[in-house]
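Novice: Mind looking at a prediction? Sequence and model below.
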Amino acid sequence: MRKSGDAAIAAVTVVALCAGAWLLGGGSGTGAPPQPSPAQAASGTGPETGASAAPALAPSPPDRVRIPAIGVDAPLTGLGLTASGSLDVPPPRQKNLAGWYEDGVTPGERGTAIVAGHVDNAEGPAVFYRLGALAKGDAIEVARRDGGVAVFTVDAVEVYAAAGFPDEKVYGAAARPELRVITCGGGYTRGTGYQGNVVVFAHLTGAR
């Protein structure tokens, strides 16, 4: 287990996001969600976009997340931990709802803030269905209760098998304001659902 803010999150973080209920029910139309290409992975040499980091913001709970490149504009609900230490998830029936880990740092504070949401539900694609289509340099905006908006720039988009989820890389402490956005991804089977997670890595580049 690793620390994010003041509480630990188990490596099995978002297993409850990953049943693939829509596809299990014979989902049609657009089919499986997009997955990130190798070109969007981190190079390991620091910020990928060349965008400089903005100063950290004062703590303020977030109200909404917007990701213009993939058409996301969704309210945020607070998430805690389950009894097993994994991150709880938003109610699956509310397909346009994401959650943030409220025992960690708030988006825009120094450290690693966590946002998670479903890729689908029994009725079809959900809030982060197209998360894997994001690219380096795309913007993520988080509206905060103090009236401000924290603007993050995507550094990398990666997909991990559940068995090899890198909890330190995803949840580890950061010296600057960073954001992780997480949903299900990777291989899919009707027997197991999605077999991994898509993770977006971003850092604060502005505020308004």
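Specialist: Sure thing, it's come through. Here the structure is a predicted model, which means the values were calculated and not measured.

Novice: use CA for all of it now, contacts and neighbours both
Specialist: Fine.

Novice: Show the contacting residues for the residue nearest the centre of the chain.
Specialist: Centroid-nearest residue in the chain, with Cα atoms, centre = their mean: Val181, separated by 1.5 Å. Residues near Val181 by Cα atoms under 8 Å, 6 or more residues apart in numbering: 114-116, 199-201.

Novice: can you give me the strands for this protein?
Specialist: In the chain, the strands defined using DSSP state E lie at 2-4, 7-9, 62-67, 72-79, 98-101, 111-117, 120-121, 124-125, 139-144, 149-161, 177-189, 193-207.

Novice: what's next to the fifth one, contact-wise?
Specialist: With Cα under 8 Å, 6+ apart as the test, strand 98-101 has contacts from 62, 65, 74-80, 87, 89-90, 113-118, 127.

Novice: can you check stretch 139-153 too?
Specialist: Contacts of stretch 139-153 with the rest of the structure, by Cα under 8 Å, 6+ apart, involve 49, 51, 60-69, 107-108, 136-138, 154, 178-179, 202-208.

Novice: A further structure is provided below for comparison with the first:
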Amino acid sequence: MDRPPPARPGRMLRFGLAATALGAVLLYNSVDAAPVGTPTTEPAVTTAAVPTPAAPLQPPAKSAPGLSRSAPTRVRIPSLGVDAPVTELTVNATGQLNAPPVDDKNLVGWYRDGAAPGQAGSSVLAGHVDTKTGPAVFLMLRLLLPGSKVEVDRADGKVVTFTVDSVETFAKDAFPDDRVYADTPDPQLRLITCGGSYDRTKKDYTANVVAFAHLDSAR
């Protein structure tokens, strides 16, 4: 099945009070709640609007060929001890990416209108760093090292493995939408969560942590 045209939200996943989605501004509702012990009125999961697709980026030197479209069902990051199911994420009426439910700390969200993991393009997976009840699935994402592997199970039975190229932290008011959400010609993966310090006034984190990875293999 061919990949559908890129969605047109605004800027993507700024995971916090602003997150952006592919093609428009998919500002991800802060996928985190306040630090443990910090009361919040609502889940700290923010979104950025979804941006217009940027010019394609050059593929990584060792990127594997892309696959047909198939939804992800589970994500594993062995080096961080992550093994979590995947749910679909959509954007709301204002173009912000809805965050994964906060009642399940071990749950990762996939932006379903973007590329599927293993398909040509930038696939986006988002997860909370914490919730009101404690640490969550992407708590340690900022510690992921280049060369680390990320495995994604797909509904078609295939398992795609990505190799991490870099892990970077961006202030939410200076989020590089074009770089994170570019419609790449090869299969790439973005893992996103909140980072930086916690703003008690806004009940949100000040930054986003983004892991950039390319497809290594499929089986």
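Specialist: Happy to help now that I have it. From a predicted model like this one, the values you see are computed outputs, not experimental measurements.

Novice: tm score of chain vs chain?
Specialist: The TM-score (TM-score structural alignment, normalised by the length of the first structure) is 0.83; 185 aligned residues with a Cα RMSD of 2.1 Å.

Novice: Next, format the strands of the first structure as a markdown table and append distance to Gly20 of the first structure.
Specialist: Listed next are the strands of the first structure as a markdown table, based on distance: least, Cα to Cα, whole Å:
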| stretch | distance to Gly20 of the first structure |
| --- | --- |
| strand 2-4 | 27 |
| strand 7-9 | 23 |
| strand 62-67 | 22 |
| strand 72-79 | 20 |
| strand 98-101 | 17 |
| strand 111-117 | 13 |
| strand 120-121 | 6 |
| strand 124-125 | 9 |
| strand 139-144 | 25 |
| strand 149-161 | 15 |
| strand 177-189 | 8 |
| strand 193-207 | 5 |
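
Novice: Quick check: which of these has the most neighbours on average?
Specialist: The highest mean neighbour count among the strands of the first structure, using mean count of other Cα atoms under 10 Å, belongs to strand 98-101: a mean of 28.

Novice: still on that earlier bit, matching the residue nearest to the centre of the first structure against the second structure, which residue comes up?
Specialist: Using TM-score structural alignment as the criterion, Val181 of the first structure maps onto Leu191 of the second structure.

Novice: could you check the distance from its match over to Arg200 of the second structure?
Specialist: Computed as Cα to Cα, to the nearest Å, the Leu191 of the second structure to Arg200 of the second structure distance reads 25 Å.

Novice: repeat for Val91 of the second structure
Specialist: Per Cα to Cα, Val91 of the second structure is found 25 Å from Arg200 of the second structure.

Novice: likewise Gln58 of the second structure?
Specialist: Per Cα to Cα, Gln58 of the second structure is found 40 Å from Arg200 of the second structure.

Novice: Just want to know which of those two has more residues nearby.
Specialist: Arg200 (13 against 9; other Cα atoms under 10 Å).

Novice: residues contacting the equivalent of the more buried one over in the first structure?
Specialist: Correspondence of Arg200 of the second structure to the first structure, assessed by TM-score structural alignment: Arg190. Neighbouring residues of Arg190 of the first structure by Cα under 8 Å, 6+ apart: 23-24.

Novice: Please tell me how far Arg190 of the first structure sits from Ala83 of the first structure.
Specialist: As defined by Cα to Cα, Arg190 of the first structure lies at a distance of 27 Å from Ala83 of the first structure.
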